[in-house]
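S.K.: what follows is a predicted protein model with its sequence.
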Amino acid sequence: MNRTTSVERLKTEEFDICIIGAGASGAGCALDAALRGYKVALIDRQDFASETSSKSTKLIHGGVRYLEQAFKKFDFAQLRQVRHGLEERHTVLRNAPHLARPLPLVTPVSSWFEGLYFSIGLRIYDRFAVDDTLPKSQWLTKEQVLARIPTLNRKKLHSGVLYYDGQLDDARYCLALVQSAAEAGTAVANYMEVRGFGFDQTGRINSVRMVDLLTAASLEVRAKLVINCTGPFSDMVRLMANPALPERIRPSKGVHAVLPWKLLQSDHAMLIPKTADGRVVFAIPFEGALMIGTTDTETDGNSMEPSLNVTEKKYLLDTLNPYLEHKISIGEVKSGFGGLRPLLAADPSKSTKTLLRDHEIEVDEKSGLLSLLGGKWTTYRLMAKDTIDEAEVNFSKKNACTTDKHILAGAENFDADTWKQIRDTHNLEEDIARHLAQKYGSRAQDVAALIKQDPNLKSRVSALYPFILAEAAYCARHEMAVTLRDFLARRIRLEIVDWEETLLSLPKVAAVMGAELGWDEAEMKRQTEVYSAVLRKFMSDADGDTL
C-alpha cells in the first residue's frame, strides 16, 4: 500500500464506487466490490480502524447474551442475529488464521442450578453453530475450572461451563481487509476527510469533496456511487448528502480496562454473566495482558474520543473482584480504551442496552447515497455482502460474492510453525518470533528481514513486550502507518495494553518512522508531543484527575 500513489489515483481517476469509512464494514465492502470487478476507492478521515473497529472486545461470536434475551422475550430478531454471528464466526477464523483463533471461555457458577441453566443455554448456542469446527461446551467440576483459571474465588465457586468462541486482533484484521482490497485494485488512503459532495443535474451524488489532512490539499473524487460506512458517525455523512433525512444512529459508549495478565493467570477467558446493569462482562487474555469489558453508556457521539474514566474503572473491577480469590486494586489498571457502538434505533425511547447489534442498508432516493447502518465485527462480511448486493442494483449487475472463501493478506500459505523459521533464521527470541508470525502471518519473514539491513531494528520497542523496531520501519513502508499512534495503537497494540510503556517508547519509534517517512527534527518532536498529550489525557481521565 502506497499512500502517494493512491492519492494520485483519487485525483485523476473516476471510480465505480467510493466508500467512506475504512473500518471493518468499509474495508469489507471495498474488498467485496473489488473482487466483483468494480473500480473502488476507500477513504477514512483518520487511520484504518481508528474508531469503533479497533475498540472491540476482540471476540468473534454469535452473542450468548442475545441468545438468552431471545428466549426470555421470544425475540426472533435476536435469534436471527445469533445465527448470523455463528455462521460468520468460522469464516472470520478461517480466512485469517494468523489474526484470529479459537478462544476457550469459562462461565463460573455458584450453584448447581446456575450450572444447569448455563449448560443448557450454551448447548443451544452450540446447536446454532452449524458447520463449525470449534469444540462443544462442557459443564466442568470446580477442580476442572480451577485447573484452567487458578485465581478464582474458591469459596464462591461451585462449578463452571466451558464454551468456545473466536478471538481476533481487530485493528490488524481490519488492516488485512484493507491490504487485500488494495491488492485487488482498490485505491486506499487514510487521513482523507470528507467535506461535502458534488451532485449532478438530477440531485444525485457524482463526486466526493475531501481534504488530505496530511497536506491540507483539497481534492474531489469522481464516483458513480458513494457508500457510507462510517459507523457511529453515519448520520453526519447522511445529513451532508441530504439534510432532510432523519437521524438513525444511537451511539453507545463501551470501555475496557486492561490489567496485568498474572491476575487471571490463564489463557482462558471468563464470562461474567451477571452485572449490576444487566450486561455480561468478559475478562480476556490479550497481548500478554488481561482485558475486562465492556460497559454500555448512552452518548451523543459528537464528543472527543471516548476514554476510560475512574467511575467505569471502578465498575469493571467491582464486577470482576467477587469472582477472584485476591481482589484487584484500582491502581493495578495499566491502560484502557473506549469506543462507540453504531446502534441502530427506530424507537428513541429504548435504552441502548436493548438495541440490536444488527445492520440495515439504506438507500437515499434523493441523493443516491448508500449507507450501511449498525452491525458488529463478527458479521462484517455479511454486512458487506448485503451492501454490495444492493450497490449492484445501481449497475444493473448481479455478480457472485466470493469473500467467504477469500484468504486475507498474510494468510496465504500461512503455517502455524512459521515462528520457528523466523526464530532460527534471524536469531530472535521465541516471544518475538511468535508475535511476528501471529501479526504478519506469511509476511512475517519480510518484517524480520529488515534486521539484516539494520541490526538496530532488532531492538524491542519496550523491554516488557515482544514488539521490535523493525515493525515500525515495515509498517511505515508497507502498511501506511503515518503517525506514531498508527503504529503503536493499531499496527502493534502497545497503547491499549500499557500507557506508560507506550510513552517511554516514543523517542525510539519516532526515530525509526521518521527515517522512513522523511520527518525532520521538528516533525519528530511534533509527533511525539501530540501523541504524548493523548496518552496523558487517557491517564488523567482514568485516574479522575484534571489537567
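M.R.: Thanks, I have it. Worth saying up front: this structure is predicted, and the values here are computed from it rather than measured.

S.K.: for the rest of this, base every contact and every neighbour count on C-alpha atoms.
M.R.: Will do.

S.K.: these two touch, right, V221 and S207?
M.R.: Yes - V221 lies in contact with S207 (C-alpha atoms under 8 Å); the separation is 5.3 Å.

S.K.: can you count the residues close to N399?
M.R.: 12 (other C-alpha atoms under 10 Å).

S.K.: name the nearest residue to it, sequence neighbours excluded.
M.R.: R36 (6.0 Å; C-alpha to C-alpha, 6 or more residues apart in numbering).

S.K.: where exactly do the helices run in the stretch 351-500 of the chain?
M.R.: Remark: helices assigned in the stretch 351-500 of the chain by DSSP state H, counting those that start in this stretch are 380-394, 418-426, 430-440, 444-453, 469-478, 484-485, 494-497, 499-517.

S.K.: this is the comparison structure:
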Amino acid sequence: MNRTTSLARLQNELFDIVIIGAGASGAGCALDAVLRGYKVALIDKKDFASETSSRSTKLIHGGVRYLEQAFKKLDFAQLKQVRHGLEERHIVLKNAPHLARPLALMTPVNSWIEGLYFTIGLSLYDRFATNDTLPKSQWLNKKEVLAKIPTLDRKKLHSGVLYFDGQLDDARYCLALAQSASENGAAVANYVEVKGFGKDENGSIQAVQAADALSGKAVTIRTKLVINCTGPFSDHVRLMANAALSERIRPSKGVHLALPHNTLNSEYAMLIPKTSDGRVVFAIPFEGSTMIGTTDTECEEIDAEPTLNRKEREYLAATLNPYLAKPIDASELRAGFGGLRPLLAADPTKSTKSLVRDHEVELDLASGLISLLGGKWTTYRLMAKDAIDEADKVMGEPRICKTADYVLAGGENYRKKSWKDIQAQFGLPEDISRHLALKYGSRAHLVASLAREDAQLQERLSPAHPYIRAEVVHAVRNEMVVTPRDFLARRIRLEITDWDETLNSLPVVADLMARELGWTEDEKAKYADAYAAEIAKFITDAR
C-alpha cells in the first residue's frame, strides 16, 4: 500500500464507492465491494483500526452472555446475534489463519450446581456452532482444571467447564482486510479526514470533501456513492450529510488491562461468569501478557480517547482476584487501553449493557448516504455483505459476494509450522521466527529478508519481546505506517501490552522511521515527544 499513490488516485479518479472509516466494517466493505467489481476508495481520518477495531477483547465469538440473556429473557434478538456470530466465527478463523486461531476458555465453578448450569449452557452454545470443527465443551474436575491454569485458588475451586471460541489480532486482521482491498484495486489511504460533502442539484452526494491530515492539503474525491463505516462516530458523518437525521448511536466505553503472563501462567483463557454489574469478564493470554476485560459504561464524550482509569483497574482486578491463589498487585499493571462500542439504541432509556451488538444498514434517501451502524468484530464480514448488498440495490445491479472464501493477505499457503522455515532459512531465533509467522503469515520472509540484508535490523526493539527493527522498515514501506504509534500500537501490539517497553523502544522506532520517511530532527522529535506524552498520560490515568 503506497499512500502517495493512493492520494493521487483519490484526487484524480471517479469512484463507484467511497468508504469512510477503515476499521473492521469499513475495510470489510472495501474488500467486498472491490471483489464485486466496484471501483472503491477507503479512507480514515486516522490509521487503520485506530479506534474501536484495535481495542476489542480479541475474541471471535457468538457471545456466551448473549445466549444466557436470550434464554433468561426470551430475547430472540440476542439469540439471532449468537447465531450470526457463530456462523461467522469459522469464516474469520479460516480466512486469516495466521492472525486468528482457536482459543480454549475455562469457566471455573465453585459447586456442582454451577458446573451443571454452565455445562448445559455451553453445550447449547456448541449446538449453535454448526459450521466449524472446534472441540466441544467439557466439564473438567478440579485436578484437570489446575493442570491447565495452575494459578487458580484450589481452596475455592470445585471444577471447571472448558469450551472453545476464537482469538484474533484485531488491528492486524483489519490491516489484512485493507491490504487485500488495495491489492484488488481499491485506493486506500489513512489520515484523510472528511470535512464535508459535495452534492448535486437534488441534494445527493457526489463528492467527499476531505483533507490530508498530515499535509493539510484539500482532497476532493468524486464518487457515485458513499458508505459511512465510522462506528461510534457514525452520527457525526450522518448529520454532516443530512442535518435533519436523528442520532442513532449510544457509545459505550470498555477497558482492558494487561498483566504479566504468569498471572494465569497458561495458554488457556478464562471466562469469569459473575461480576458485580452483571457482565462477564475474560482473562486472556495475548502477546506474552494476560489481558483482562472488559467493562461497560455509558460514554457521552467521544472526542477524547477513552483510557483505563484507576477505578476501572480496581474493578477488573477485584473481579479476577477471587479466582486466584495470589491476588493481583497494582504494581503488576503493564498496560491498559479503552475503546468505544458503537451500540444501536432504539430505546434511549435502556442501559448500554442491555443493548444487543447487532447491526443495521441505513440508506438516507435525501443524501444517498449509506451508513453501516452497530455490530461487532466477529460479524464484520456479514455486516459488510449487508452494506454492499444495499449498494448493489442503489447501483441497480445485484452482484455476488465473494468474501466468505477469500483468504486475506498473508494467509495464502500459510502453515502452522511455517515459522520453522523462517528459522531455517534466515537463522532467526525461535521466538522471533514464530512472531513473524504469526504476524505476517506467508509474507514473513519479506521482513526476514530485510533483517538478513542489514544485520542491525535483526536486533530486537526490546529484550523482553520478539519484535525486531526490520519490522519498522517493512511497516513504513508496505503497511502505510506514518507515525510511531501506528507501528507500536497497531502493527505490533506493544503499546497495549507493555507501556514501559513501548517507551524504551520509541527512540529506535523514531530513528528508523525518520530514515525511511526523510524526517528532519525536529519532525522526529515532534512525533516521538507527542507519543511519549500520550503514554505518560495513560500511565497517570491508570495508576
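M.R.: Done, it's in. On a predicted model such as this, the values are computed, not experimentally measured, just so you know.

S.K.: possible to save the helices of the stretch 351-500 of the first structure as a markdown table with mean neighbour count and distance to G166 of the first structure?
M.R.: Formatted as a markdown table, those follow (neighbours: other C-alpha atoms under 10 Å; distance: least, C-alpha to C-alpha, whole Å):
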| stretch | mean neighbour count | distance to G166 of the first structure |
| --- | --- | --- |
| helix 380-394 | 20 | 14 |
| helix 418-426 | 17 | 21 |
| helix 430-440 | 21 | 15 |
| helix 444-453 | 18 | 22 |
| helix 469-478 | 22 | 26 |
| helix 484-485 | 24 | 27 |
| helix 494-497 | 24 | 20 |
| helix 499-517 | 18 | 26 |
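
S.K.: of all these, which lies closest to S459 of the first structure?
M.R.: helix 469-478 (5.9 Å; C-alpha to C-alpha).

S.K.: which secondary structure elements does that closest one contact?
M.R.: helix 444-453, helix 499-517 (3 or more C-alpha pairs under 8 Å, 6 or more residues apart in numbering; DSSP states H and E).

S.K.: give me the residues contacting that helix.
M.R.: Here helix 469-478 of the first structure makes contact (C-alpha atoms under 8 Å, 6 or more residues apart in numbering) with 1-2, 447-448, 450-451, 456-461, 481-482, 487, 491, 509, 512-513, 516-517.

S.K.: how much does it stray from the second structure?
M.R.: Here the mean offset of helix 469-478 of the first structure against the second structure after fitting is 0.3 Å, by mean C-alpha distance after the TM-score superposition for the first structure.

S.K.: ok, back up a step: who wins for proximity to S349 of the first structure among the helices and strands packed on helix 469-478 of the first structure?
M.R.: helix 499-517 (38.0 Å).

S.K.: can you give me the offset of stretch 86-105 of the first structure from its chain's centre?
M.R.: 14 Å (C-alpha atoms, centre = their mean, to the nearest Å).

S.K.: brain fart, stretch 452-464 of the first structure
M.R.: Distance, centroid of stretch 452-464 of the first structure to centroid of chain: 27 Å (C-alpha atoms, centre = their mean).

S.K.: cool, and stretch 274-289 of the second structure?
M.R.: 16 Å.

S.K.: same check, this time on stretch 456-465 of the first structure
M.R.: With C-alpha atoms, centre = their mean, you get 25 Å for stretch 456-465 of the first structure.

S.K.: got it, and stretch 408-420 of the first structure?
M.R.: How far stretch 408-420 of the first structure lies from its chain's middle: 21 Å, per C-alpha atoms, centre = their mean.

S.K.: the strands in the stretch 251-400 of the second structure, which residues?
M.R.: Here the stretch 251-400 of the second structure has its strands, by DSSP state E, counting those that start in this stretch, at 269-272, 281-286, 289-293, 297-298, 335-344, 359-363, 370-374.

S.K.: tell me which of the ones you listed lies nearest to L225 of the second structure.
M.R.: strand 370-374 (8.0 Å).

S.K.: average offset of that closest one relative to the first structure?
M.R.: Mean deviation for strand 370-374 of the second structure: 0.2 Å (mean C-alpha distance after the TM-score superposition for the first structure).
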